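Student: please work out how this folds:
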Amino acid sequence: MLNEQENISRVEACINEILAQSDKSIFLIIDGDRTLISTDSTKYFFKHLELEFIEIKSIFQKYDYTFEAFYHVALFYSRIDEKRYKEACIASAKAVNIYSDFLKFIKAVKDKTELILITSGIAQSWQNVIDNHSLDFMHLIGGNYFPKEKFVVDKNAKGIIANKLKLAGKKVFAFGDTLIDFDMLQNAHHSYLIVNEKMNKDIIPHSHEIAHLKQISFSSDSHQNLPLTDLIKVTSLIHKYYENSTNKNS
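Tutor: Reported below is the predicted structural model:
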């Protein structure tokens, strides 16, 4: 049985491996559902398998956003036959498209940054999304299907990853949309809340606790009292950091 401390150790091992393979000074951590895409891809997974979402909802109602919640959700997924699971992951990935502005942004900064797609959702589905959009240069951190995947990504894990990158001397940019992303957004140097279809109702009451948080909207919706920016400005900021870093090392 996986416990929280072992889960943290496995998450840290994963990020250590990425750090060991990279000499880049700028890291981007980007959430998947309702951040890179407009909706939650999980609903297409459940639709394909003709499953009800109520069991997942009941787990989060019981455990909130704790490790126990994500662990029990992973146990739920792990009971699904592997062939059916893979088929549902393929189907759900085909049903979604990454925001076009995000795709342009990713391609504009990929040579200057290390890109990490982090998901608390269905990791195999997101690997298919990466493949479908020719983003094989992105790292994927996620897990919810045992024993193939070794850990889960809960709220705490996201925060640990951002903090570990920062402690390694990396400039960290984080993008998220819900309370699950709070620790990650809080620990990054530059943090961006993507306005989602639910108007970020779970994290907005806590957004004042992240002084450097800015919002990005791909629609006409936005939040009052939260600075608004866009991916073009973020791209310019990344280029500035990259040039400064290059000049220091030359």
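Student: hey, let's count contacts and neighbours off CA atoms from now on
Tutor: Fine.
Student: what distance do you get for Arg84 to Phe67?
Tutor: Per C-alpha to C-alpha, to the nearest Å, Arg84 is found 26 Å from Phe67.
Student: so the two - more neighbours on which side?
Tutor: Phe67 (21 against 12; other C-alpha atoms under 10 Å).
Student: so Ala74, which of the three states?
Tutor: Under DSSP: H, G, I helix; E, B strand; the rest coil, Ala74 falls in the helix class.
Student: tell me where the chain has strands.
Tutor: Using DSSP state E, the strands of the chain run over 26-31, 114-118, 139-141, 171-176, 190-194, 213-216, 228-229.
Student: dump those into CSV; add mean neighbour count as well.
Tutor: Written out in CSV, the entries for the strands of the chain read as follows (neighbours: other C-alpha atoms under 10 Å):
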stretch, mean neighbour count
strand 26-31, 24
strand 114-118, 21
strand 139-141, 20
strand 171-176, 24
strand 190-194, 24
strand 213-216, 20
strand 228-229, 14
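Student: how close does the nearest residue to Ile216 once chain neighbours are set aside get to Ala74?
Tutor: Spatial nearest neighbour of Ile216, excluding adjacent residues (C-alpha to C-alpha, 6 or more residues apart in numbering): Ile194 at 5.0 Å. For Ile194, the distance to Ala74 equals 26 Å [C-alpha to C-alpha].
Student: show me what contacts Ile29?
Tutor: By C-alpha atoms under 8 Å, 6 or more residues apart in numbering, the residues touching Ile29 are Leu115, Ile116, Leu117, Ile118, Ala162, Val172, Phe173, Ala174, Phe175.
Student: please give the structure of this sequence too, so both can be compared:
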Amino acid sequence: MLAAERHDLLLSRLAHDGKLVAKEIAAELGLSGDSIRRDLRELAAAGLCQRVYGGALPVSPAIADYAARSSVQPESKDRVARCAARLIDPGSTVILDGGTTTLAVVRALAPSLDCTIITHSPTIAAGLVSHAGIDVFLLGGRMFKHSAVTCGAAAVEAAQRISADLFLLGVTGVHSSEGLTTGDVDEAAMKRALASRAAETYVLASAEKVGVSSRYRVLPLNQIAGIITDCPANHQILSQLRRDGTSIIDANA
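Tutor: Predicted coordinates:
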């Protein structure tokens, strides 16, 4: 079998099964593990899969740049956003992560809401200008243009001076074995810093983020209050997460 044929087979199997186990594929094709691992490295380098220990998972479409992500599953993000907005109580202090789903949360907020919102996203802060009853605190630092958020040492230091009731966390991947992931190491560190300053953290997981993985882990699943998603309740990954004790909030309800 030619390398191109193997690649097509691996991608087809990944799309069907939602994962690849290198030793199983190698045994099935009568190839060495090294050959399959080399194939997976090449596919990962082309952005077609996310390598993990022992194999590969589907790559998250949410690692595209900010402008491109705006057109990915907008209806799904709106459903998740409307559900998440209902978690924000009047008078509370809330941290909003950056990203297109949290921007949808801003659009879903009641115009009469009175609360305090802290964010490291200039886009989120600008979206709140018209909300007269919301006090906005923007955390400074180096702006990561790929996601339009501030990251790095200065932003993390600023985060250490705040506290909040709720953090609405955006990630690019949610998986039962790989946990919560994102595509940049500095963003992952900033998300952890923000989560450490909130009493509760809820993950915003529109449908395209469930069952996929990115390179950098954000938080262990046991450190979040729950995942808000519009994926079908019987989704294999969600079923496993429930069995492992993770709370799932159905945004379709």
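Student: how close are the two chains, by TM-score?
Tutor: Remark: TM-score between the superposed chains equals 0.38 [TM-score structural alignment, normalised by the length of the first structure]; 131 aligned residues with a C-alpha RMSD of 4.3 Å.
Student: mind listing the helices for the stretch 101-250 of the second structure?
Tutor: In the stretch 101-250 of the second structure, the segments counted as helices under DSSP state H, counting those that start in this stretch are 122-127, 153-159, 185-195, 236-243.
Student: Asn7 of the first structure: neighbour count?
Tutor: With other C-alpha under 10 Å as criterion, Asn7 of the first structure counts 19.
Student: and what of Thr182 of the second structure?
Tutor: Count around Thr182 of the second structure with other C-alpha under 10 Å applied: 23.
Student: ok, it touching Gly173?
Tutor: Yes: taking contacts as C-alpha atoms under 8 Å, Thr182 of the second structure lies within contact range of Gly173: 6.4 Å.
Student: on that earlier part again, tabulate the strands of the first structure (CSV), appending distance to Ser236 of the first structure.
Tutor: Compiled in CSV, the strands of the first structure are given as follows (distance: least, C-alpha to C-alpha, whole Å):
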stretch, distance to Ser236 of the first structure
strand 26-31, 13
strand 114-118, 16
strand 139-141, 23
strand 171-176, 13
strand 190-194, 13
strand 213-216, 15
strand 228-229, 12
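Student: what's the closest of those to Ile106 of the first structure?
Tutor: strand 114-118 (8.1 Å; C-alpha to C-alpha).
Student: for the biggest helix by length in the second structure, packing partners?
Tutor: Scanning the second structure for the helix with the most residues, using DSSP state H, yields helix 3-17. With contacts taken as 3 or more C-alpha pairs under 8 Å, 6 or more residues apart in numbering; DSSP states H and E, helix 3-17 of the second structure sits against strand 20-21, helix 33-45.
Student: what comes into contact with the shortest one?
Tutor: Read it as strand 20-21 of the second structure. Contacts for strand 20-21 of the second structure (C-alpha under 8 Å, 6+ apart): Leu10, Arg13, Leu14, Gly54, Gly55, Ala56, Leu57.
Student: tell me which helix or strand comes right after it.
Tutor: Sequence order places helix 22-29 as the next helix or strand after strand 20-21 of the second structure, per DSSP states H and E.
Student: which strands and helices sit next to that next one?
Tutor: helix 33-45, strand 55-57.
Student: pick the most buried one from these.
Tutor: Mean neighbours per residue, mean count of other C-alpha atoms under 10 Å, is largest over those for strand 55-57, with a mean of 23.
Student: which is the next helix or strand following that strand?
Tutor: helix 66-69.
Student: related to what we said a few turns ago, mind putting the helices and strands packed on helix 22-29 of the second structure into CSV with distance to Ala108 of the second structure?
Tutor: Shown next, in CSV, are these (distance: least, C-alpha to C-alpha, whole Å):
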stretch, distance to Ala108 of the second structure
helix 33-45, 36
strand 55-57, 32
